Structure formats: structure tokens, C-alpha cells
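Engineer: I would like the atomic coordinates for the input below:
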Amino acid sequence: MKQSLGLLTLIAGTTSLLMACTSTAKSVGDATSQIRAPIPVMQPDVSKIDSDKAITLEQIMADPEWLGRQPENPSWSLDGKHMVFQRKTQGSVLRDWYRISTDNNEQIVTIEDEARHLFDADERILSPDGNMLVWRYADSVFVKHRDASPLQIRKGGDYARLDWTTDKRLLAQSGNRIVVIDPKTGVEKTVLTWAFADKPQAVQPPEDYIAEEQIALIDYIAKSRADRQVRFDDQRALKKANSAYSDEPVYLPADHELIAANVSPALNYAVIVSRETMDFRDDSDIMPHYIQEDGRIAAVSVRQRVADAQPENHHVWLVNLATGELSEIGYQSLPGYNEDVLADVKRENAEAKGETYEVNRLPRPITLLRSWYWTEPSLKWHNNGQHVALMLEAWDNKDRWIATIDLEDKTFITQHRQSDEAWINYRFNRFEWFNNAPTLYFLSEHTGYSHLYIKPVNGEVTALTAGAYVVDNLTATNDDNFIYYVANKKHPGIYEVYRVNTQTIEHQALTDLNGLIDYELSPDEQTLLLTHSKVTQPPELFMASAVTSTPAKQLTDTVSDAFKSMPWSVPKIVAIPSSHTDAPIYSRVYLPEDYKQGEPRKAVVFNHGAGYLQNAHLGWSNYFREFMFHSMLVQQGYVVLDMDFRASAGYGRDWRTAIYRQMGTPEVQDLRDGVNWLVENANVDRERIGTYGGSYGGFLTFMALFNEPDLFQAGAALRPVSDWAHYNTPYTSNILNTPDVDPIAYERSSPIYFAEGLEKPLLMNAPMVDDNVFFVDVVRLVQRLIELEKTNFETAIYPVEPHGFVQPSSWLDEYRRIYKLFEDEL
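Structural biologist: This is a model prediction of the structure:
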């Protein structure tokens, strides 16, 4: 899966903070819960603006359609002769589909509904000899031979995870079985089924002494048992010999559930991964939704909190398809499988309670590495069917192994181990097999930056990239001679497409567009379909050669004239010196043209969300409303600073993990460096600086106002985290471990413990149907502030909004309040 490094925050639905934009606020209540009068409409004072067009909140917070309807989900058509993309239907929530031919005309043509399956696929695979294409669209499977028309070979049945067998048949999973399908005849055969149940037996062993004696003493009982066994064995033999019967399933523990299953292309073995059935939420994990069609209140189920998380362990089973033998593959051969990697953390927490801690060498819970960032399991067979690899992760987040299975000895063989005292990064841990040789290629941060490596099963690891830059989005050619990737070699905020020769390790830059970029390699490996953006240019489609460094050609121009005509402020990317690290803090700085003239300016510092996200880049930001808001502020004489504080993406492992066990401390230190820079370099008045941000940015607003009250004169926290113990497990346990193991980290990192430090005005904007950062985070903090007798805060609630706002009226209301806060307090 390829996702541009600048477009990561909205991939995950609502599973993590790694999707924040900025938003929040509707009806307002103060500390005494009295309903306040609506805030006065705040609009920019445009009387002194010389520009032909004043930027207004009504315009920038309107339905984003006014910017234009940008291309979405670009891909190559099934035949490789067209580029396919979607675009929002004007005035609708629906999407239209388009195709662009690769000939010189590059004409954009609408794809009609009845033809979509001929151009798009949910999953597609090309046969090793290149003569057959099989794809899945909706609930059907299609096959196309080189010179024939497409043939629909399946409709219904929920087929997925397509692959080829070594004898050129199709492998697919359907429910609890894996089948092979002859793509020429459509004939299907089940090769593996599984069931989480006790294996059927003709007779059960005696339950106790009395039953045992009954069987031994009473011939009738003994004969009945023997007859049942004979009939049972006969029926089993008949089912095995007669093809009219279904194959017997592989029986796995009854209290387990499936994580992944994959059959070897050689049809000799299968690997199944399971876990004990777990309850990931209870009856208290609900979210009230007050605005319903029936006028009642809905109790919406939501995720479990990290404070309630229990260790998870996966079980890996090897199935011999010829004999039916089932073997569990233990983790004992993995280096470090029983290391007590959190011993120092546990000891520190024990000492804080006056207790002592003894090192524990019990096996660590280990799982198949999974993430919201991708959906396919980290379990992959090589095309030859003789090698299988899994990517495994310790549940404590401190180790990642890429391991193959010795099919004879039934043990793991470690191909690569990555350990981190902080946490293993989900983003840069993908692996694939070469198409031909049994060689793995993968990403790892073990040198401090995400880089590309290859590892033959029986060979040594070779680095294909190295340096102070980040590599992502890998695609190998069919002959394995090249791997394409995206990297920020030129500048931390500029991403381009490159390829490396896997034999000579020579690198070639294929684009030079200077912004954010993503790509899809054409099926014939000759052309790149690019998604490219710049600071003031939303994403558009381009095409470029995949073999030579030639200028890219723009294919779409979807940005509206209304947007293009506005006087947007183009931020400068500045490397602000850090007082705590050797590396600079890359930041976007928005400056009025005459900022050095006149009295010192007022300023706003914006805190991006997600924590692990990059915003000081040269591409279009997911925070496009904030970009426009900052331009409006600049038009009125404000200076705006948008920092990639420590924890941000794009700058390597050390920058990312600086917040381990101390969220909110390094970032606020960086914010102080940013404020000092503004005062010293941008003619800013230290006593007229405010801050705001959403999600993780709202959390940082809290931490800055509570712990460094002299830093900002006012702050707005939007859909903010106030207590990390209430957030989700995958994100939070990486950074803070879990509350039962490391309460010190949670109390050190959660704003609710520092609320007594609030001295400056605080606005909290909270969506009530936020299933990412729960509304209760604000509710609990408000009660805490009331009990502390604080009077300099107010809260706005948004009854129908999720974490990322949807309604333009809510966006407008929220930013009117933010704007009013800065106008009143700065």
C-alpha cells in the first residue's frame, strides 16, 4: 500500500490520533454549566486590507467543494492502458469515476457504473507468465486471458486474498476455507478448512473413577463404545476416500479465533495464526449520541481504553496438507523472546510505591504485527511455495522479528530482528518477497532512519539505502532488478520518487517536483502515475517515465478559480535552532509582507495533531482549513508558526521517540524555542502570542498552558486528550507502555494532573460523538477545573460531530470562537 508521508493522518478512520485535522465546538457552557448567549459573529477587520479579496471565515470554513474536487484513489486500469481515479460528484456525497488513456491525447472519460469492474479492482494478480489477469471486484471474481474477453468465474462467496499456485491455479480464501480454482474451467476445490472446536470423537474418555469402573465392569458398555468407534472410523475413511464429501477441517482450540491463514502456492503446507478469544470492550465502553431521528439517545459502542488492555499472544500453526498434521510453532528460537525489556521501567514504578521488583524471564506475549496502516496480514509465502515469512512483534512494542519457518524442523528462523528501547514504529515495518529468488526486502529504522534492505533466506542483510532521510512506499519490478521508493533526500519536507538497482545499488531520481508525492507503477513498469501537491496546490495527477528522469506531465487541473484567486500566504520553511537537540526544528512560518515594520506583532502558534505527523513540508497539508485560517490571520498582521516539534514524522527515529514516557515535555520545550525565535527574528511581541491545535495539538495546548503559563497568553484546545489512560491501546501503549506497568509515564504525560497550572484564558472545543478522543476527556477536565476554582476557561460542545468535523456550520462556529479568543486576548 502506498500512502504519501504527508497524507497519513486520515487513513485510519477513527482508530488512532494519527488522523487529526483540527476542529470542534457548538453550544457553549461555562464552568457553572449555565447556557451562555451565542458568541457575537467575529469577522476580520478588512478596512485596512489592501488586497482585492479579504479572506473570511465564511469562505474558508464552507464546504470544501469550493476549492475544487481533487482526484482521489488513483490507480492503473486492469489492462494498464488507462489511469483511473475518483472525484467527488458536484453537490453530492457520491463519487464519479474517470479514466485517462496513456496515449498522447490523455483524454479524461467518465466510467459508467456498468463498466467499473473492467477498470478497477479491489484486488488483482497477474500470473507469473503474464498471460492471465485475475481480479476481484465487489463480490465477484473475474479472469482475463491475454487475447480473450473477461470471464466472470465467481459471483458471491466472499472470495479474497487471491494468489497463484505453482501449477497456475488460483488460490482464494472464502470464509473458513481456502480453495483452488481452475481459471480456465472455474472448477473449485477446497484445500484447507479450519474450525475452532474440539475434534469429534466416537467415544469420550471416562470423566471420573465411577465412569472408568463402569466401562471396565459392564461388557454392554464396552461393546457399545467399540461399535461406535468402528462406525466412526468407517465414516471417516469413507469421507477421505470419496470426493463427494467435504474435507475434514483442521481443528484448532475452541476458545481461539482467526488472525490469518495462508496456504503455500505449492499446496504442501498452510500456516494459520490464531489467538485466544478476547473481550476488547465491556458494557461501559459506550458513547451517548444525543441527536437521533427518533428523538432518543443512542448508546454507541466504542473501543476499549488502554487502561483496560490485556496482553495478547498469537499462536502460529503449521499444517501439513498431505498428512493433516498440525504443529504449533513456538517462539523459543526468537532471540529475546523472554527478555524482561521493561525491567527498568517496572523497577522505577515499584520503587515509587516503596516496593522492589525482581526480573521476570517468562516468555513475552508475541503477535503477528498488524496496524491500522495496512490490512493484509504479515504472513507471506514465496511464489515457489517452499518459504514462508512472518513479521512478529512483542506485545510490549520493543521488538520486531521477520522470521521464516523451517518446514521440516517446525521452528522459526530469525531473518531480521529490530529492537528499540522506546517502541517499534508501525509505519516502517513492511516486508515482501522478491518474485523470483527467495529473498526478502523490507524497511527498518534500526540505524535511526527508515531504510531499505534485502535479505536472502540463507544470506546476509544488505542495505540498499542509507543516510539522514526517510524511505517509504516500496514496489519491486517483476524481474526484481529494481525497487521503487519515495524519500525525502533533498529536504525533510520534499519527497520524490526514486529507484534502486538491487544488483549494483545505484540510485536514480525519477521526479523533481518539489513537494509531496505518491506513485503507482504501471503494469508494464514503464510509467509512473503520480499524485503531487505543493503548499498552495492541492493534489493533482501527473505522469512520468518510470525508467528515465524526464519532466512529469500534469494530467488534471481540478482546483477552482475561486481558490486560485485568493491571496494565500505562502509559508517559509525555517530550521529553528533547538536548545535541547543538535537538530533544528523545521517549521512553517507565515509572515505578513511588512512584518518587520511598526510595533511588535501578535502571533499564533499552531500545534498539529497526531503527534507522529509531519506538517512543515512543501506539499498540500491535510490541515487545509488551518492553512487558510493562517493566511487570514497574516492578512490582518499576525505572524503564524507551525512547528514539527519532536515526535513529528520525517526526521528519523530519535526525533520520533523523544516523547517516550514523557509526552508533552519535549514538544513544549520546542514550542518555547519557537516562541523565542519569533520574538528575536519575526518582530513578535512575547506578550501577544496565543496557541491552538486539535487532538494531539489540543493536548499540547493543555500541556503548554498548564506547565509553562508564561509561554502563551491564550490557548484553544480542540477535541483534546486530557488523560492518556482513556485513549486507545495501539497508539498509547507504544509511547507510554500500559498504565498497569508504567503509571509514572501516564501521570507525567496527562494534562489533567497539571490543571492547577492554568493561568491564561483557555477555550475547549469538544465534539460529543468523537469515538477517537472521547468527549469524557473534556468532561473530566472541566470538572477538575471547577474543583480547582478556575474561572478563565470556557467550553463549546458539538453534539453531532465526530473527531474530524463534517458540518461546515460546525467548522465555522469553532473558528469564530478561536478567532475571537485571539482577538480578545492578544
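Engineer: Every contact and neighbour count from this point should use C-alpha atoms.
Structural biologist: OK.
Engineer: If you count neighbours, what's buried in the longest helix along the chain?
Structural biologist: When the chain is scanned for its longest helix (criterion: DSSP state H), the result is helix 219-241. The neighbour-count check on helix 219-241 (16 or more other Cα atoms under 10 Å) flags F232 as buried.
Engineer: Which neighbouring elements make contact with it?
Structural biologist: Judged by 3 or more Cα pairs under 8 Å, 6 or more residues apart in numbering; DSSP states H and E, the packing partners of helix 219-241 are helix 209-217.
Engineer: From the contact counts, what lies against the helix it packs on?
Structural biologist: Looks like helix 209-217 contacts helix 219-241 (3+ Cα pairs under 8 Å, 6+ apart).
Engineer: Compute the inter-axis angle for the helix it packs on and helix 209-217.
Structural biologist: Between helix 219-241 and helix 209-217, the angle comes out at 90 degrees (axes from the mean of the first three to the mean of the last three Cα atoms, to 10 degrees).
Engineer: ok now helix 219-241, how far from the chain's centre?
Structural biologist: 53 Å (Cα atoms, centre = their mean, to the nearest Å).
Engineer: quick one on the thing from earlier: counting neighbours, which bits of the helix or strand just after the longest helix of the chain end up buried?
Structural biologist: For helix 219-241, the following helix or strand on the C-terminal side (DSSP states H and E) is strand 250-252. Residues of strand 250-252 classed as buried: 250, 252 (neighbour count, 16+ other Cα under 10 Å).
Engineer: cool, and stretch 405-424?
Structural biologist: For stretch 405-424, burial by neighbour count (16+ other Cα under 10 Å) applies to 405, 407, 411-420, 422-424.
Engineer: Also stretch 427-438?
Structural biologist: So, applying 16+ other Cα under 10 Å, buried residues of stretch 427-438: 427-435, 438.
Engineer: Quick one: end-to-end distance for stretch 382-391.
Structural biologist: 14 Å (Cα to Cα, to the nearest Å).
Engineer: chain center to that stretch, what's the gap?
Structural biologist: On Cα atoms, centre = their mean, the centre of stretch 382-391 falls 25 Å from the chain's centre.
Engineer: outside of it, which residues touch it?
Structural biologist: 164-166, 264-268, 368-369, 378-381, 400-405, 431, 433-436, 438 (Cα atoms under 8 Å, 6 or more residues apart in numbering).
Engineer: Filter those residues down to the ones in strands?
Structural biologist: Those of the contacts of stretch 382-391 mapping onto strands are 164, 368, 379-381, 400-405, 431, 433, per DSSP state E.
Engineer: Could you also give me the structure for this next sequence, so I can compare it with the first?
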Amino acid sequence: MRLISFVLGCLFTSLFSFSQLDLSEIMKGNDFIGHQPSSINWSANGKYIYFQWQTDSLEESKWHEFDLKTESIRLIDENTLLNKSIHNADLKMRTSFFDLSGTDISHIDRNNNEKDLILRSSSGKNNLQHVSDKNIAYYQEGLNLFKIDYSNGSITQITNFSDKKEPSDKQTSYLQSQEEQLFEYHEPESDNESNHSKLPQKIYLNSKQMSNLTISNDESFLMYTLSNKTENTPTQFMNYMDVSGYAKAKNARPKVGTVEKPKYSMIVYIPEKDSLKTLDFSNLNGIRKRPEYQKEYGLEGDLEEDKAIIIHQPIFNNKGDKALISVKSFDNKDRWLLVYDHKSGELTEIEHQHDEAWIGGPGIVGWNYYAGNIGWMQDDEHIYYQSETTGYSHLYLKNVNTLKEKQLTSGEYEIHGAELSKDGTAFYITANKNHLGNRSFYKLDLKTRKWTTILENPGNHEVHISPDEKWLAVRYSSKNKPWELYIAKNTANTELKQLTHSTNANFNNYNWRDAEIISFKAEDGKSVNARLYSPSEDVKNNAAIIFVHGAGYLQNAHNWWSGYYREYMFHNLLTDLGYTVLDIDYRASKGYGRDHRTAIYRHMGGKDLSDQLDGKKWLVENQGIKNDQVGIYGGSYGGFITLMAMLTAPDEFQCGGALRSVTDWAHYNHGYTANILNTPEEDSIAYQRSSPIYFADGLKNRLIMLHGIVDGNVQYQDVVRLSQLFIEKGKTNWDLVGYPVEGHGFKTASSWTDEYRRLLEMFNANLLKNE
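Structural biologist: Predicted coordinates for the structure are as follows:
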């Protein structure tokens, strides 16, 4: 045993010497790379760019200011920033607007960039709203809406909501009558009570939850939603490293299928008339359509009752007489866009989108509590929105009067951002139009449909347009160059000028690989993209490692700096040692359209796993990799796929590293899981074929599971339960390592290093053959 350990140790030392990268250094993450700029904002007058940045001289990220005139960057403190006027892109047409920072409300004049504090108090405020009158704004304090008038400084309470139950009329009248009959003297109404009588009529919410309180632009009416207050059972995980010295249980999100269905309604309130009207959503197209999967359980025909729906905050047109309302079904298979016409009192369905898998995609959003990218055009007659009708998320216009639809973009690419220009004649668009691995920036003229290319270099352009639309503040990165801040003129094929230089000397001293983006055919003929890290022939060892990115719906085989930057650096180290590394954008990944996104519906561990197997096959057939010298690893969703590979395709990979892995989808959260697998009670078939815990008997080759013990997302309980099954089934070729202070995303460099040291040792021990 000592001899084997000695040989492996020598092998590890010998191999490691081929790389100038030090594992413990690269696992420091941005402390090794250099901290990149973030949180980009323009000043209200467009003369300054504000951003957060941690330079070498700072211990944490601080605010900085770039002066367009002097072209200089200076450090500013938090208090200085609070006094600065920040541009609000949603208010680009206004020369002045209001700002809510903490509990302070200020008025901003865009021309002189002055910020005038008009209200400061200790009470919490939120939901700041602008209306047609430029001197008026509304804000919410507690349950109620208040009006603030900049011209005279007045503040007026507009609503008088109470979360209590409405008193019984019979009880109130009896008590009042009793007082009048029994007593000659009655206490006169106090001044305080008299003042209360001047408030708007009290509206009782009857223990329901109010949200989305919004006033029309003409200030004539309000809209809000009511929903049931849910008390869902939380999960718990243990913190063994609490400062008290005692182990403590911590609450976390509930499990899928245990979340109570919401009961939403939307109310129209006219303060002047003190009238309330509840809108009727029962006639929505498809509101009782039964999901197709239920046929497998013998259920046919329409549902017995309306689907539970979630109603989002209304968006008013400029005139203020119409409201655009987004609604999603709780099962996330339907999305509706409606318009409420206040003059006629009619609610009209404008757009219905249905997906038997789940509604999602760029600008649409898979979380059913988000409305997506929608809004009014300046003519008050058209709305814009995005849809995956063609298989890719594209931009549409629709006339709310005639219901005539106009598709603005088309093709096998996705719209990842669309912002209406200041004059309303064009959209500024971020899309992967020229390459699915890019995020490029364009201008689309609405009249001519002409595309103007502004930024199309390989990589990702996160663009912030200046208030006058003459300049662009851009956070840009490429595959082997981290994010930096640039500035450019807003013109066709503009040139970027770099403002920040963030990377450290040690990072710059290494020649980081520009990994090739390759494509291979999956077993069903579909094309799948991947990043390929190829070693030089003089060190190539004919072994390969497949990395599986997390989240499922995430893109990693792209042309910009990876969010998995530690893994990117680790792959460079592995390639130095002679390994070939393949990083696959398997089915479920972002950036490739609806069918790629939803291919895992009701079977996680199906197409997403077979893509890994087809990737391995491509490596063997095209890269000279030995069939019995391939390993696999990944974290979160990637850890799940690793487990499914090791348990359901046990002869394919010689070893696997499963990090923070889901082992049983019935134990994960509702919002993510129910989209893909429905719920355990309604679709047990989907859960059983998708959960590694049902395939524990299949373990054959070397497996290591690594997991943060204080992970409130994918909880440690997941791997504990799978471990018990391995024990009961007599499996021996596996290990579980828990990290006591780590959550889902590790925080300490020591834990990162320990984790990836174990992975590297596993790969070396199981994939390298003595020739």
C-alpha cells in the first residue's frame, strides 16, 4: 500500500510539473485573476459613468467615476454616490424625474444633474411611480400609496388599506344602537378621529396579501392584485460551525409540490368615486386545458376548475387609459397578455402563448412570477413582447385594437435584450445573431426593418446606453479575457476604448487558451456545441474529461469569459497535463432555442445525459481519446448529470466527480423543478426516471461526491440519502466529502483547493494508463 501511494505521489508530482499553474493559486478565483468592474450606471446628464471596482489597493469593491470630458477615473465613496444623479433608462424621455434611495426621495434635473432631496424619514418606502405630470410622483409606504408634489412640497395619502378583516355590519350597527339607547352622554369625536375622517375610505384586505399597487399615468385610477397568504413548510439544514458552539438548524425553501397554489385577483380602484371593481380572468384561452402528460395517468378532457394564475404588475400606456397586464399559469404552461381599457371597462386578451413543456426563453422568463420583456410603443396602440412561437425567442408588435401582429425579428438565433430607443423609432437589441456563442449589439429600425451592426466582436457586450444615446458604456469579455469596462460612440461598427485594466500580473503571465467551439451530432441528429480544450501533441495522454455545467438552463460553450472561471483555469491546468477537456452545452442549455431548452421535459438525465455520451463518442472518434480513459465531473445540475452517468451508464466513464448534486428531484425547490418535471404527486413517472437515487444499484466505477454542509439550495441531505443507499447495497468504490462552512457556492479558497485537488487526484489515478 505504501508503494502504491508512493508511485501515485510521484506520478502526481511529475504530471503537475508540466503546468506552470498552481492549483491553490487559481482556486483563489478573482483574487488571483483580478477583480472586474460591475454595476455600470450613467449619470443623469450623461457626463459620467459610475461603476464598482476592486483594484489592487482596495480590500473590497468600491464605487468609481469615469469623467467623459477628462477621460479619468477616480474613486468615490458611498456617500458621494448617494448625492450623484443616476440615469434611469425607463425614464429616458424625461428631462427631470424622481429618485428613491433608501428612505430618501429626491428630484433630479437631468440638464444640470442636480439632485434635490425632498423627503427624508425613517419609514420604509418603495414602489416609486411616475405619472404624466412631471411634478408628481407616487410612492408606497406600508400598504398605502402617497402622492408627492414637487411644485408645492405637499404629500397626500391616496389609499387607506387595512390588512384586517372587515367588521361585521350587523355587529357594528347593534353596538352603535345599544350605546344610543343606554346612555345620554356620548364622548365627542376627538381631533385625531376627525383627521382620520379626512383620509380615503378604508379598504379592508381581509387578511389577503396585496401587491403590484400601481396608479395610471393620468392619475384617475389604481390597480392592484390580491392573493392568499401562503404558509409553506420550509426545509431545514444544519450549521455545525455556528459561533455559539451549538449545532443550529436553519430554514430554507420548501420542496417541490408542497407550495400552496396562489389565488390571485386584480382590482381596479377609483379613489375619486371610492369604487372597486374586480376583473374577470375566467375566460382566458386555455384556462382549463389539461396538460398532455396527464393522459398517462388516465386523465382526459378539460380540467374541472380554472388553472391557478399569477398576475403581474400592470403597465400603463402614456395616456393612462389602458393597462397592459401579464398573466402566467402557476404550472407555467401558459402566458397571457391582456389590455384593460378603463373607459370601456373591458379586459381583452391580446396574446396567448402555450407550451406543453414550460413557458420560458430570453425576454419571456421561465419563472412565473416575472412578466418578461413587454411594454407599450409610444403610439399607445401597439405593445411589444417576445415569443418562442418560431422555436426561438423573437420580438413582436401587436395592435391592441385590431390584434394585428407584426414579427420584427426572425431566424435561428435569440433576442437576449431589446430596449426601445428614445424617439421610439428603433430597438437596441442584444442577440446571438452572428454566432450562437456571442452577445452582439444592434439597432433595428422599425420603419425600414434595417439592422445596424454596432458591436459584433466575438464575445459578450453588456451595453448601457447614455441618456442622449450618443455613447455606450460596455462591459465586454472574450473567452480568455475577463470583463473590462469600455466606452464607445453609438455608431455603426464602433470601436471600443478600454477604460479599466483589472487582471493581475500572475494571471497575465500565463497564455490562457482560446478554447475552440466545436459542434457534434447527437444520437437524434441534433447539433450540440461544446468548448474543446486540446493539449499539445507532445504532452497528450489520450485521456479526456467531460465537464458538465450547472443550472441546466445556462450557456458555457460561448465566446466570452465564463462564469465558471475557476473551472476554466482548472481546464487549462488539465490540458497542460495532457488531458483533453470537453465542455458541452447539452440539451437544456441556454442560447439555442426552445427545443434545445425543453428537451429535458419530464426526463432529466435523458437527452442531457445522452449528449455527454455522444460527446465522449466524438472525442474517441475525432480526438484520439481512448474509450476507457474518460472521466466526467460537474457541479449542481452538472453533479446530477455526473451521478446519472455513473449510475445509468456505468461502463462509459472510468470515474466521476459529483459536486453539490441533486440526487432526488422530489427534494428540490418548486419554481425550478415543477417547470421541468411537474410535481411528484401529479407526475411520479417523471421524478422516478429523473432522480439518481432510484439508480443507486448501478454504481460500478470510481465516484466521489463533494458537497457543502450548509448548502440551503441543494441540501446536504441529498447526498446523505444517496450515501445510505450505497451503504445498504454494499457499494465500495465511492466517497463523500462534506465541507462544514460551505454553501452551494463555495466561499473559501481552501475549500475550493481541497475539492479540486481531490478531483485531480481521482483523474490521475483512474484515467492514466501505464503504456
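Engineer: coming back round to it: closest to E348 of the first structure out of the ones in strands among the contacts of stretch 382-391 of the first structure?
Structural biologist: Of all those, E348 of the first structure sits closest to R400, with 24.8 Å by Cα to Cα.
Engineer: The first structure: helices as residue ranges?
Structural biologist: Taking DSSP H, the helices of the first structure run over residues 57-60, 209-217, 219-241, 343-352, 561-564, 624-635, 653-657, 665-681, 696-707, 729-736, 743-749, 776-787, 808-825.
Engineer: looking at those, which is closest to L474 of the first structure?
Structural biologist: For those, proximity to L474 of the first structure was assessed by Cα to Cα; helix 653-657 is nearest, at 19.2 Å.
Engineer: which part of the second structure lines up with the closest one?
Structural biologist: Using TM-score structural alignment, helix 653-657 of the first structure corresponds to residues 594-598 of the second structure.
Engineer: The matching stretch vs the first structure, average distance?
Structural biologist: Its matched residues in the first structure lie on average 0.4 Å from stretch 594-598 of the second structure after superposition (mean Cα distance after the TM-score superposition for the first structure).
Engineer: So what touches that stretch?
Structural biologist: In contact with stretch 594-598 of the second structure (Cα under 8 Å, 6+ apart) are residues 357-358, 361, 388, 391-393, 553, 587-590, 676.
Engineer: what's the matching residue for Q353 of the second structure over in the first structure?
Structural biologist: Under TM-score structural alignment, Q353 of the second structure pairs with Q418 in the first structure.
Engineer: Just confirm that match contacts H446, I think it does.
Structural biologist: Yes: in this structure, Q418 of the first structure is within contact of H446 by Cα atoms under 8 Å, at 6.0 Å.
Engineer: Quantify the burial of I215 of the first structure by counting its neighbouring residues.
Structural biologist: The number of residues packed near I215 of the first structure is 16, by other Cα atoms under 10 Å.
Engineer: Ok, T494 of the second structure next?
Structural biologist: Neighbour tally, T494 of the second structure, other Cα under 10 Å: 15.
Engineer: Could you tell me which residues make contact with the residue mapped onto it from the first structure?
Structural biologist: By TM-score structural alignment, T494 of the second structure lines up with T550 in the first structure. Counting by Cα under 8 Å, 6+ apart, T550 of the first structure makes contact with 510-511, 544.
Engineer: just these now: which is nearest D139 of the first structure?
Structural biologist: Of the contacts of T550 of the first structure, the one sitting nearest to D139 of the first structure (Cα to Cα) turns out to be A544, at 33.9 Å.
Engineer: Just list the residues touching the equivalent of Y48 of the second structure over in the first structure, thanks.
Structural biologist: By TM-score structural alignment, Y48 of the second structure lines up with H82 in the first structure. The contact partners of H82 of the first structure, taken as Cα under 8 Å, 6+ apart, are 76, 99-102.
Engineer: Any of those residues buried? List them.
Structural biologist: Buried subset of those (neighbour count, 16+ other Cα under 10 Å): 76, 99-101.
Engineer: could these go into a markdown table alongside distance to I272 of the first structure?
Structural biologist: Shown next, in a markdown table, are those (distance: Cα to Cα, whole Å):
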| residue | distance to I272 of the first structure |
| --- | --- |
| W76 | 32 |
| R99 | 39 |
| I100 | 41 |
| S101 | 42 |
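Engineer: Quick check: of those residues, which lies closest to L151 of the first structure?
Structural biologist: For these, the nearest to L151 of the first structure is W76 (19.8 Å; Cα to Cα).
Engineer: Give me the nearest residue to the closest one, chain neighbours excluded.
Structural biologist: Distances taken as Cα to Cα, 6 or more residues apart in numbering place M83 nearest to W76 of the first structure, at 4.6 Å, with adjacent residues excluded.
Engineer: Aligned to G635 of the second structure, what sits in the first structure?
Structural biologist: Using TM-score structural alignment, the partner of G635 of the second structure in the first structure is G694.
Engineer: just checking, that match touches G609?
Structural biologist: Yes: the criterion here is Cα under 8 Å, and G694 of the first structure meets it with G609 at 5.7 Å.
Engineer: neighbour-wise, which of these two wins?
Structural biologist: More crowded of G694 of the first structure and G609, by other Cα under 10 Å: G694, with 31 against 28.
Engineer: Roughly how far does the closest residue in space to L126 of the first structure that isn't next to it in sequence sit from D182 of the first structure?
Structural biologist: In space, L126 of the first structure comes closest to L133 once its chain neighbours are excluded; the distance is 4.5 Å by Cα to Cα, 6+ apart. According to Cα to Cα, L133 of the first structure and D182 of the first structure sit 13 Å apart.
Engineer: And the two? Which one has more around it.
Structural biologist: With neighbours defined as other Cα under 10 Å, L133 of the first structure and D182 compare such that L133 has more, 19 against 15.
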